[in-house]
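Chemist: dropping a prediction and its sequence here:
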Amino acid sequence: MPAPAPVPALESDQPDFTAVPERAKWRYKPRKAFWRSRLVRAVALITVLALCALAILALVREQTGTEGFLVGLGLAVLPVPLLMAAFRWLDRVEPAPWKNLLFALAWGAFASTLVAILANSFAVEWISSATADPGSADTLGATAVAPVVEETAKGAAVLLLFLFRRRDFTGPVDGLVYAGFTATGFAFTENILYLGNAFGEDQEFGAAGLGSITVGTFFVRIIMSPFAHPLFTSLTGLGFGFAALLPVTARARRTRLVLLPLGGLLLAMGMHALWNGSATFHPLAFLLVYGMFMVPVFALLTWLAIWSRQKELRTISGELPAYASAGWLAHDEPLALSSMRARALARGYAARSFGKPGAQAVGEYEAFATTLAFLRHRARRGQAAPDFTAREQELLHHLWQRRQVASPALTHAARVTGRVWVPPQYLDYGGYNPYRS
């Protein structure tokens, strides 16, 4: 493991960072070609997603009818806020930018579902014409074709974020969150289709309002298994997340870019195929797979996600003391920043003392300190970017601008929660040492 980069010394009361531009342009931005600019990429991406949205909504409305589409939309949207809140809670330590999360959600809801519907329909029609057996074609399409197509389409969003938002993709938690948002969007659009078709079938049988088919579909897809698609795609996200932890070497690069993400994708496809197959063959098989396989795997992934979040907090408490020793942080701040409860208490203390701007300043201070800790941790693992020094100075500049409000608040929170720095017993306290015999 390479030695960590030296911490900049605090030589004066006011730092003079020549690499940091004016306040309005604090963000470090290396020069890029025009075609690589964020504006050009954002416009192109929004255009593609908008076209996919128009196409998929037209297809779903054509299959379900206007009334079925509206009913499916109203029912399918119910689990979306809950799933988004759960993944956002998991990502509280170092929250991912909302633009990345919204991209993942939109990709899953529009681009992935469009590819899945077109590819699945083509494959089922081809199998049906080749075998002259529509029944077996539907079964084969659900168990063999759909898992491959859908997990690949959803995994493309995670791959794009891994390649083009590498700074925001640092470990398994990020992989789980991005995969979860993508799968939540995919499940939302798919549920509109299933619930809308179920409502149409109830209307054909003369049911008034929501019939038994719609209620049964709602129970299975919304109540029993809202986590199904997020669970499948989370395996792909974990593959990319663990790949992000590997050092940048020739051998590890090959493993990172191929083996780990591909392994996660294959596991996602296998679990998806098992789930679809159990629902296709027999209701008892579905319940058996649900109780003996899906629930334990879901519990295991939940434990892994919480463990990964705790590991992120331990990274903060392990990396920031170097900056506290250099004078950039108070000694109690790293311990307070590694506790979600202490962070919340610090924001509350600042809100009572300075109002909403104070709480906002402390929240920004916590975010920048967390980013600084992970930046140094990546450098320790041999993943330091070429702009490491400039990024470090930028983050220290952000902390310095807010430390007058944030440092007392975090110190107070550390003392309230008992997370205080205890000096070694062998130090001489101004000539008096109570530990000296």
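Modeler: Thanks, I have it.
Chemist: from here on, just use CA atoms for contacts and neighbour counts.
Modeler: Noted.
Chemist: any figure for the gap between the residue most central in space within the chain and L246?
Modeler: In the chain, the C-alpha nearest the mean C-alpha coordinate belongs to V177, at 2.0 Å (CA atoms, centre = their mean). Distance, V177 to L246, by CA to CA, to the nearest Å: 19 Å.
Chemist: again, but for G175
Modeler: In terms of CA to CA, G175 sits 14 Å off from L246.
Chemist: neighbour count: the two, which is higher?
Modeler: Taking other CA atoms under 10 Å, G175 and L246 do not tie; G175 has more neighbours (27 against 17).
Chemist: one more to weigh against that first structure:
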Amino acid sequence: MELLLLAIAPAFIVILYIYFKDKFEKEPVSFLFKNFILGATASILLTVVLGTIAAKLIPLTNETSVVQQFLKAFIVVALVEEFSKYVIVRFYAQRNKEFNEPFDGIVYAVMVSMGFAALENVLYVFQYGVSTGITRAFTAVPAHATFAILMGYFMGKAKFSKNRVALNISGLLLATLFHGAYDFFLFINFIPGISIGAFVSLIIGIILSKKAIKKHQERSLFKG
């Protein structure tokens, strides 16, 4: 039970943070929960399928090859995972009547992403233990949240724009870019000191995420 709480607590802290940042028109808890569950099930399943295909199309045989680790980080991992989340937000949340202001893009992208991150965390923590859970609480989970906010910012704009396709894809690509950069610097840890790049990219992502949240708050359709 303690391991389970350690694994899921970081995701729920992020969820509560975003829920209270949605100041002017809270989303229905039942619909939020459905998006969370889809993130933990459908997006995970899609990631497994697409990841298997990507790994076969892009053979990764040399763990000390910078090029191969770049392909692994940006395509096999980042693009596959972010696309798997994007599909849920795009074809489930964004089409729902509850998605009725730009900030909702951030809310639902985070819900899907935290469903994904929670299950992923459970698997890692039960396999590798408490230390892994503590480390991921301050790295992987905030990273997933950051990627989701960046994606959701553009998907929120897309819902109310004539340039819906371009904005939706921009969100997917930006999330993939930051996710890929974060993983890439961790994957090439055979180069001394290079892993600091992952934390630099995460900090930049967090700064941009805070700005994205503030912008959508200011543009809320329900602001008094």
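Modeler: It's in. Everything quoted here is computed from the prediction, not taken from an experiment.
Chemist: quick one: map the residue nearest to the centre of structure 1 onto structure 2.
Modeler: Residue correspondence to structure 2 (TM-score structural alignment): V177 of structure 1 is matched to V107.
Chemist: S234 of structure 1 -> structure 2?
Modeler: Aligning on TM-score structural alignment places S234 of structure 1 opposite I149 in structure 2.
Chemist: what's the helix or strand where its match lies packed up against?
Modeler: Counting by DSSP states H and E, the element that carries I149 of structure 2 is helix 140-159. Contact here means 3 or more CA pairs under 8 Å, 6 or more residues apart in numbering; DSSP states H and E; on that basis helix 140-159 of structure 2 packs against helix 2-21, helix 103-128, helix 164-187, helix 196-218.
Chemist: most tightly surrounded among those?
Modeler: With neighbours taken as mean count of other CA atoms under 10 Å, those reach their highest mean count in helix 103-128, at a mean of 25.
Chemist: now the angle from it to helix 196-218?
Modeler: For helix 103-128 of structure 2 against helix 196-218, the angle by axes from the mean of the first three to the mean of the last three CA atoms, to 10 degrees is 150 degrees.
Chemist: mean shift between helix 103-128 of structure 2 and structure 1?
Modeler: Its aligned residues in structure 1 lie a mean 1.1 Å from helix 103-128 of structure 2 after superposition (mean CA distance after the TM-score superposition for structure 1).
Chemist: may I see the buried residues of the helix or strand just after that helix?
Modeler: Moving toward the C-terminus from helix 103-128 of structure 2, the next helix or strand (DSSP H and E) is helix 130-137. Of the residues in helix 130-137 of structure 2, 130, 132-133, 136-137 count as buried by neighbour count, 16 or more other CA atoms under 10 Å.
Chemist: neighbours around the match of S234 of structure 1, how many?
Modeler: Neighbour tally, I149 of structure 2, other CA under 10 Å: 30.
Chemist: ok, it - contacts?
Modeler: 106-107, 109-110, 209, 212-213 (CA atoms under 8 Å, 6 or more residues apart in numbering).
Chemist: measure it to R95 of structure 2 for me?
Modeler: 18 Å.
Chemist: one step back: the match of V177 of structure 1 and I88 of structure 2: what is the separation?
Modeler: 13 Å.
Chemist: so which of the helices and strands packed on helix 140-159 of structure 2 gets nearest N62 of structure 2?
Modeler: For those, the distance to N62 of structure 2 is smallest for helix 164-187, at 11.8 Å, taking CA to CA.
Chemist: chain center to that closest one, what's the gap?
Modeler: 9 Å (CA atoms, centre = their mean, to the nearest Å).
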